[in-house]
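> with the sequence up front, the predicted model follows.
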Amino acid sequence: MTTTSQQELFRFLEDRFACAQACAECARSAALRASLMDPGGPKRRESARRSGILCAEVCEATCHVLSRQQAQNERDVRVQLEWCRDVCLECAEAFDGCPGSEAAARRCRECARACEDFIAVLR
């Protein structure tokens, strides 16, 4: 293995870890915000709560995909990352309208950026 390919491999693994870590943080934050929101509250809060639950589930699934040791189909990984990125951005937008949800929205956006960065490595 050449130095360049070793560096590319290390970068790939670092990006994979950073994305998985961001997904985990986003999942925790989204789940926490969702549990704190009044399920019977106004329509906007209910929408944010549902988005938070979905975001937590997608981020958790993405962590599982990224943590698998066996060889994976790159296309499948990319599709999972794109789905995670999109759900995180939607969740961040939903949280934007809910007071006290700023940190959760920020984590969702950080996760979306980490997914996007990792997708760029796969191209």
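Yes, it's here.
> going forward, measure contacts and count neighbours with C-alpha atoms only.
OK.
> which parts of this structure are helices?
3-36, 43-67, 74-96, 102-122 (DSSP state H).
> make a markdown table from these and add mean neighbour count to it.
Formatted as a markdown table, the helices of the chain follow (neighbours: other Cα atoms under 10 Å):
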| stretch | mean neighbour count |
| --- | --- |
| helix 3-36 | 19 |
| helix 43-67 | 21 |
| helix 74-96 | 20 |
| helix 102-122 | 21 |
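> okay, pairing it with this:
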Amino acid sequence: MATSTGEADRDLLVRFLEECFGCAQACQECAVVCWTAASALSPEARNRLDVRCAEICERTARLLSRQNSGDGAALRIQLEVCAETCRVTADNTFRPGRMEHRSAQQAASCRRCEVSCRRVLGLLTSEVTA
């Protein structure tokens, strides 16, 4: 249990990184499965959304993990993009022909990442207004 604001913030950031990298992995795995199942001549737009979500989540986590005193506005924009991409990906996960169990896991991972992004955004916003 966190005993100070700094420790609570650190715990929040660690949780964010876990959720973000977890989402990236889940989306990448789904993209590979969908790509394998789809015809190489007609790849699904859904598959591209999986790849885009994986790339954005990974980029956001890497950016935040090495963020020192850099551009807070750019970081907030990246977090907003990540949260929205995760929301859209989760909303579009269940499609006919997709493996339901894997899709449910991916959607849950995307939702957790979206929530984590919004929590970190809240933390950054409160730091700016403090």
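It's in. Since we're looking at a predicted model, the values are computed, not measured.
> TM-score for the pair, please.
Here the TM-score for the pair of chains, by TM-score structural alignment, normalised by the length of the first structure, is 0.84; 116 aligned residues with a Cα RMSD of 2.0 Å.
> can you check which part of the second structure stretch 24-36 of the first structure sits on?
Aligned by TM-score structural alignment, stretch 24-36 of the first structure corresponds to residues 21-33 of the second structure.
> A73 of the second structure pairs with which position in the first structure?
Match for A73 of the second structure (TM-score structural alignment): R75.
> quick check: chain neighbours aside, which residue is closest to G72 of the second structure?
Leaving aside its chain neighbours, G72 of the second structure sits nearest to L124 (7.7 Å; criterion: Cα to Cα, 6 or more residues apart in numbering).
> kindly report the same for L121 of the second structure.
Nearest to L121 of the second structure is R76, by Cα to Cα, 6+ apart, at 6.2 Å.
> now that neighbour: how far from R48 of the second structure?
For R76 of the second structure, the distance to R48 of the second structure equals 24 Å [Cα to Cα, to the nearest Å].
> from L66 of the first structure, how far out is the residue nearest to C23 of the first structure when sequence neighbours are not counted?
With sequence-adjacent residues excluded and distances taken as Cα to Cα, 6+ apart, C23 of the first structure is closest to C59, at 4.8 Å. Distance, C59 of the first structure to L66 of the first structure, by Cα to Cα: 10 Å.
> same thing with D86 of the first structure?
On the measure of Cα to Cα, D86 of the first structure and L66 of the first structure end up 17 Å apart.
> about what we covered before: what sits against the residue nearest to C23 of the first structure?
C23, A24, C26, A27, C84 (Cα atoms under 8 Å, 6 or more residues apart in numbering).
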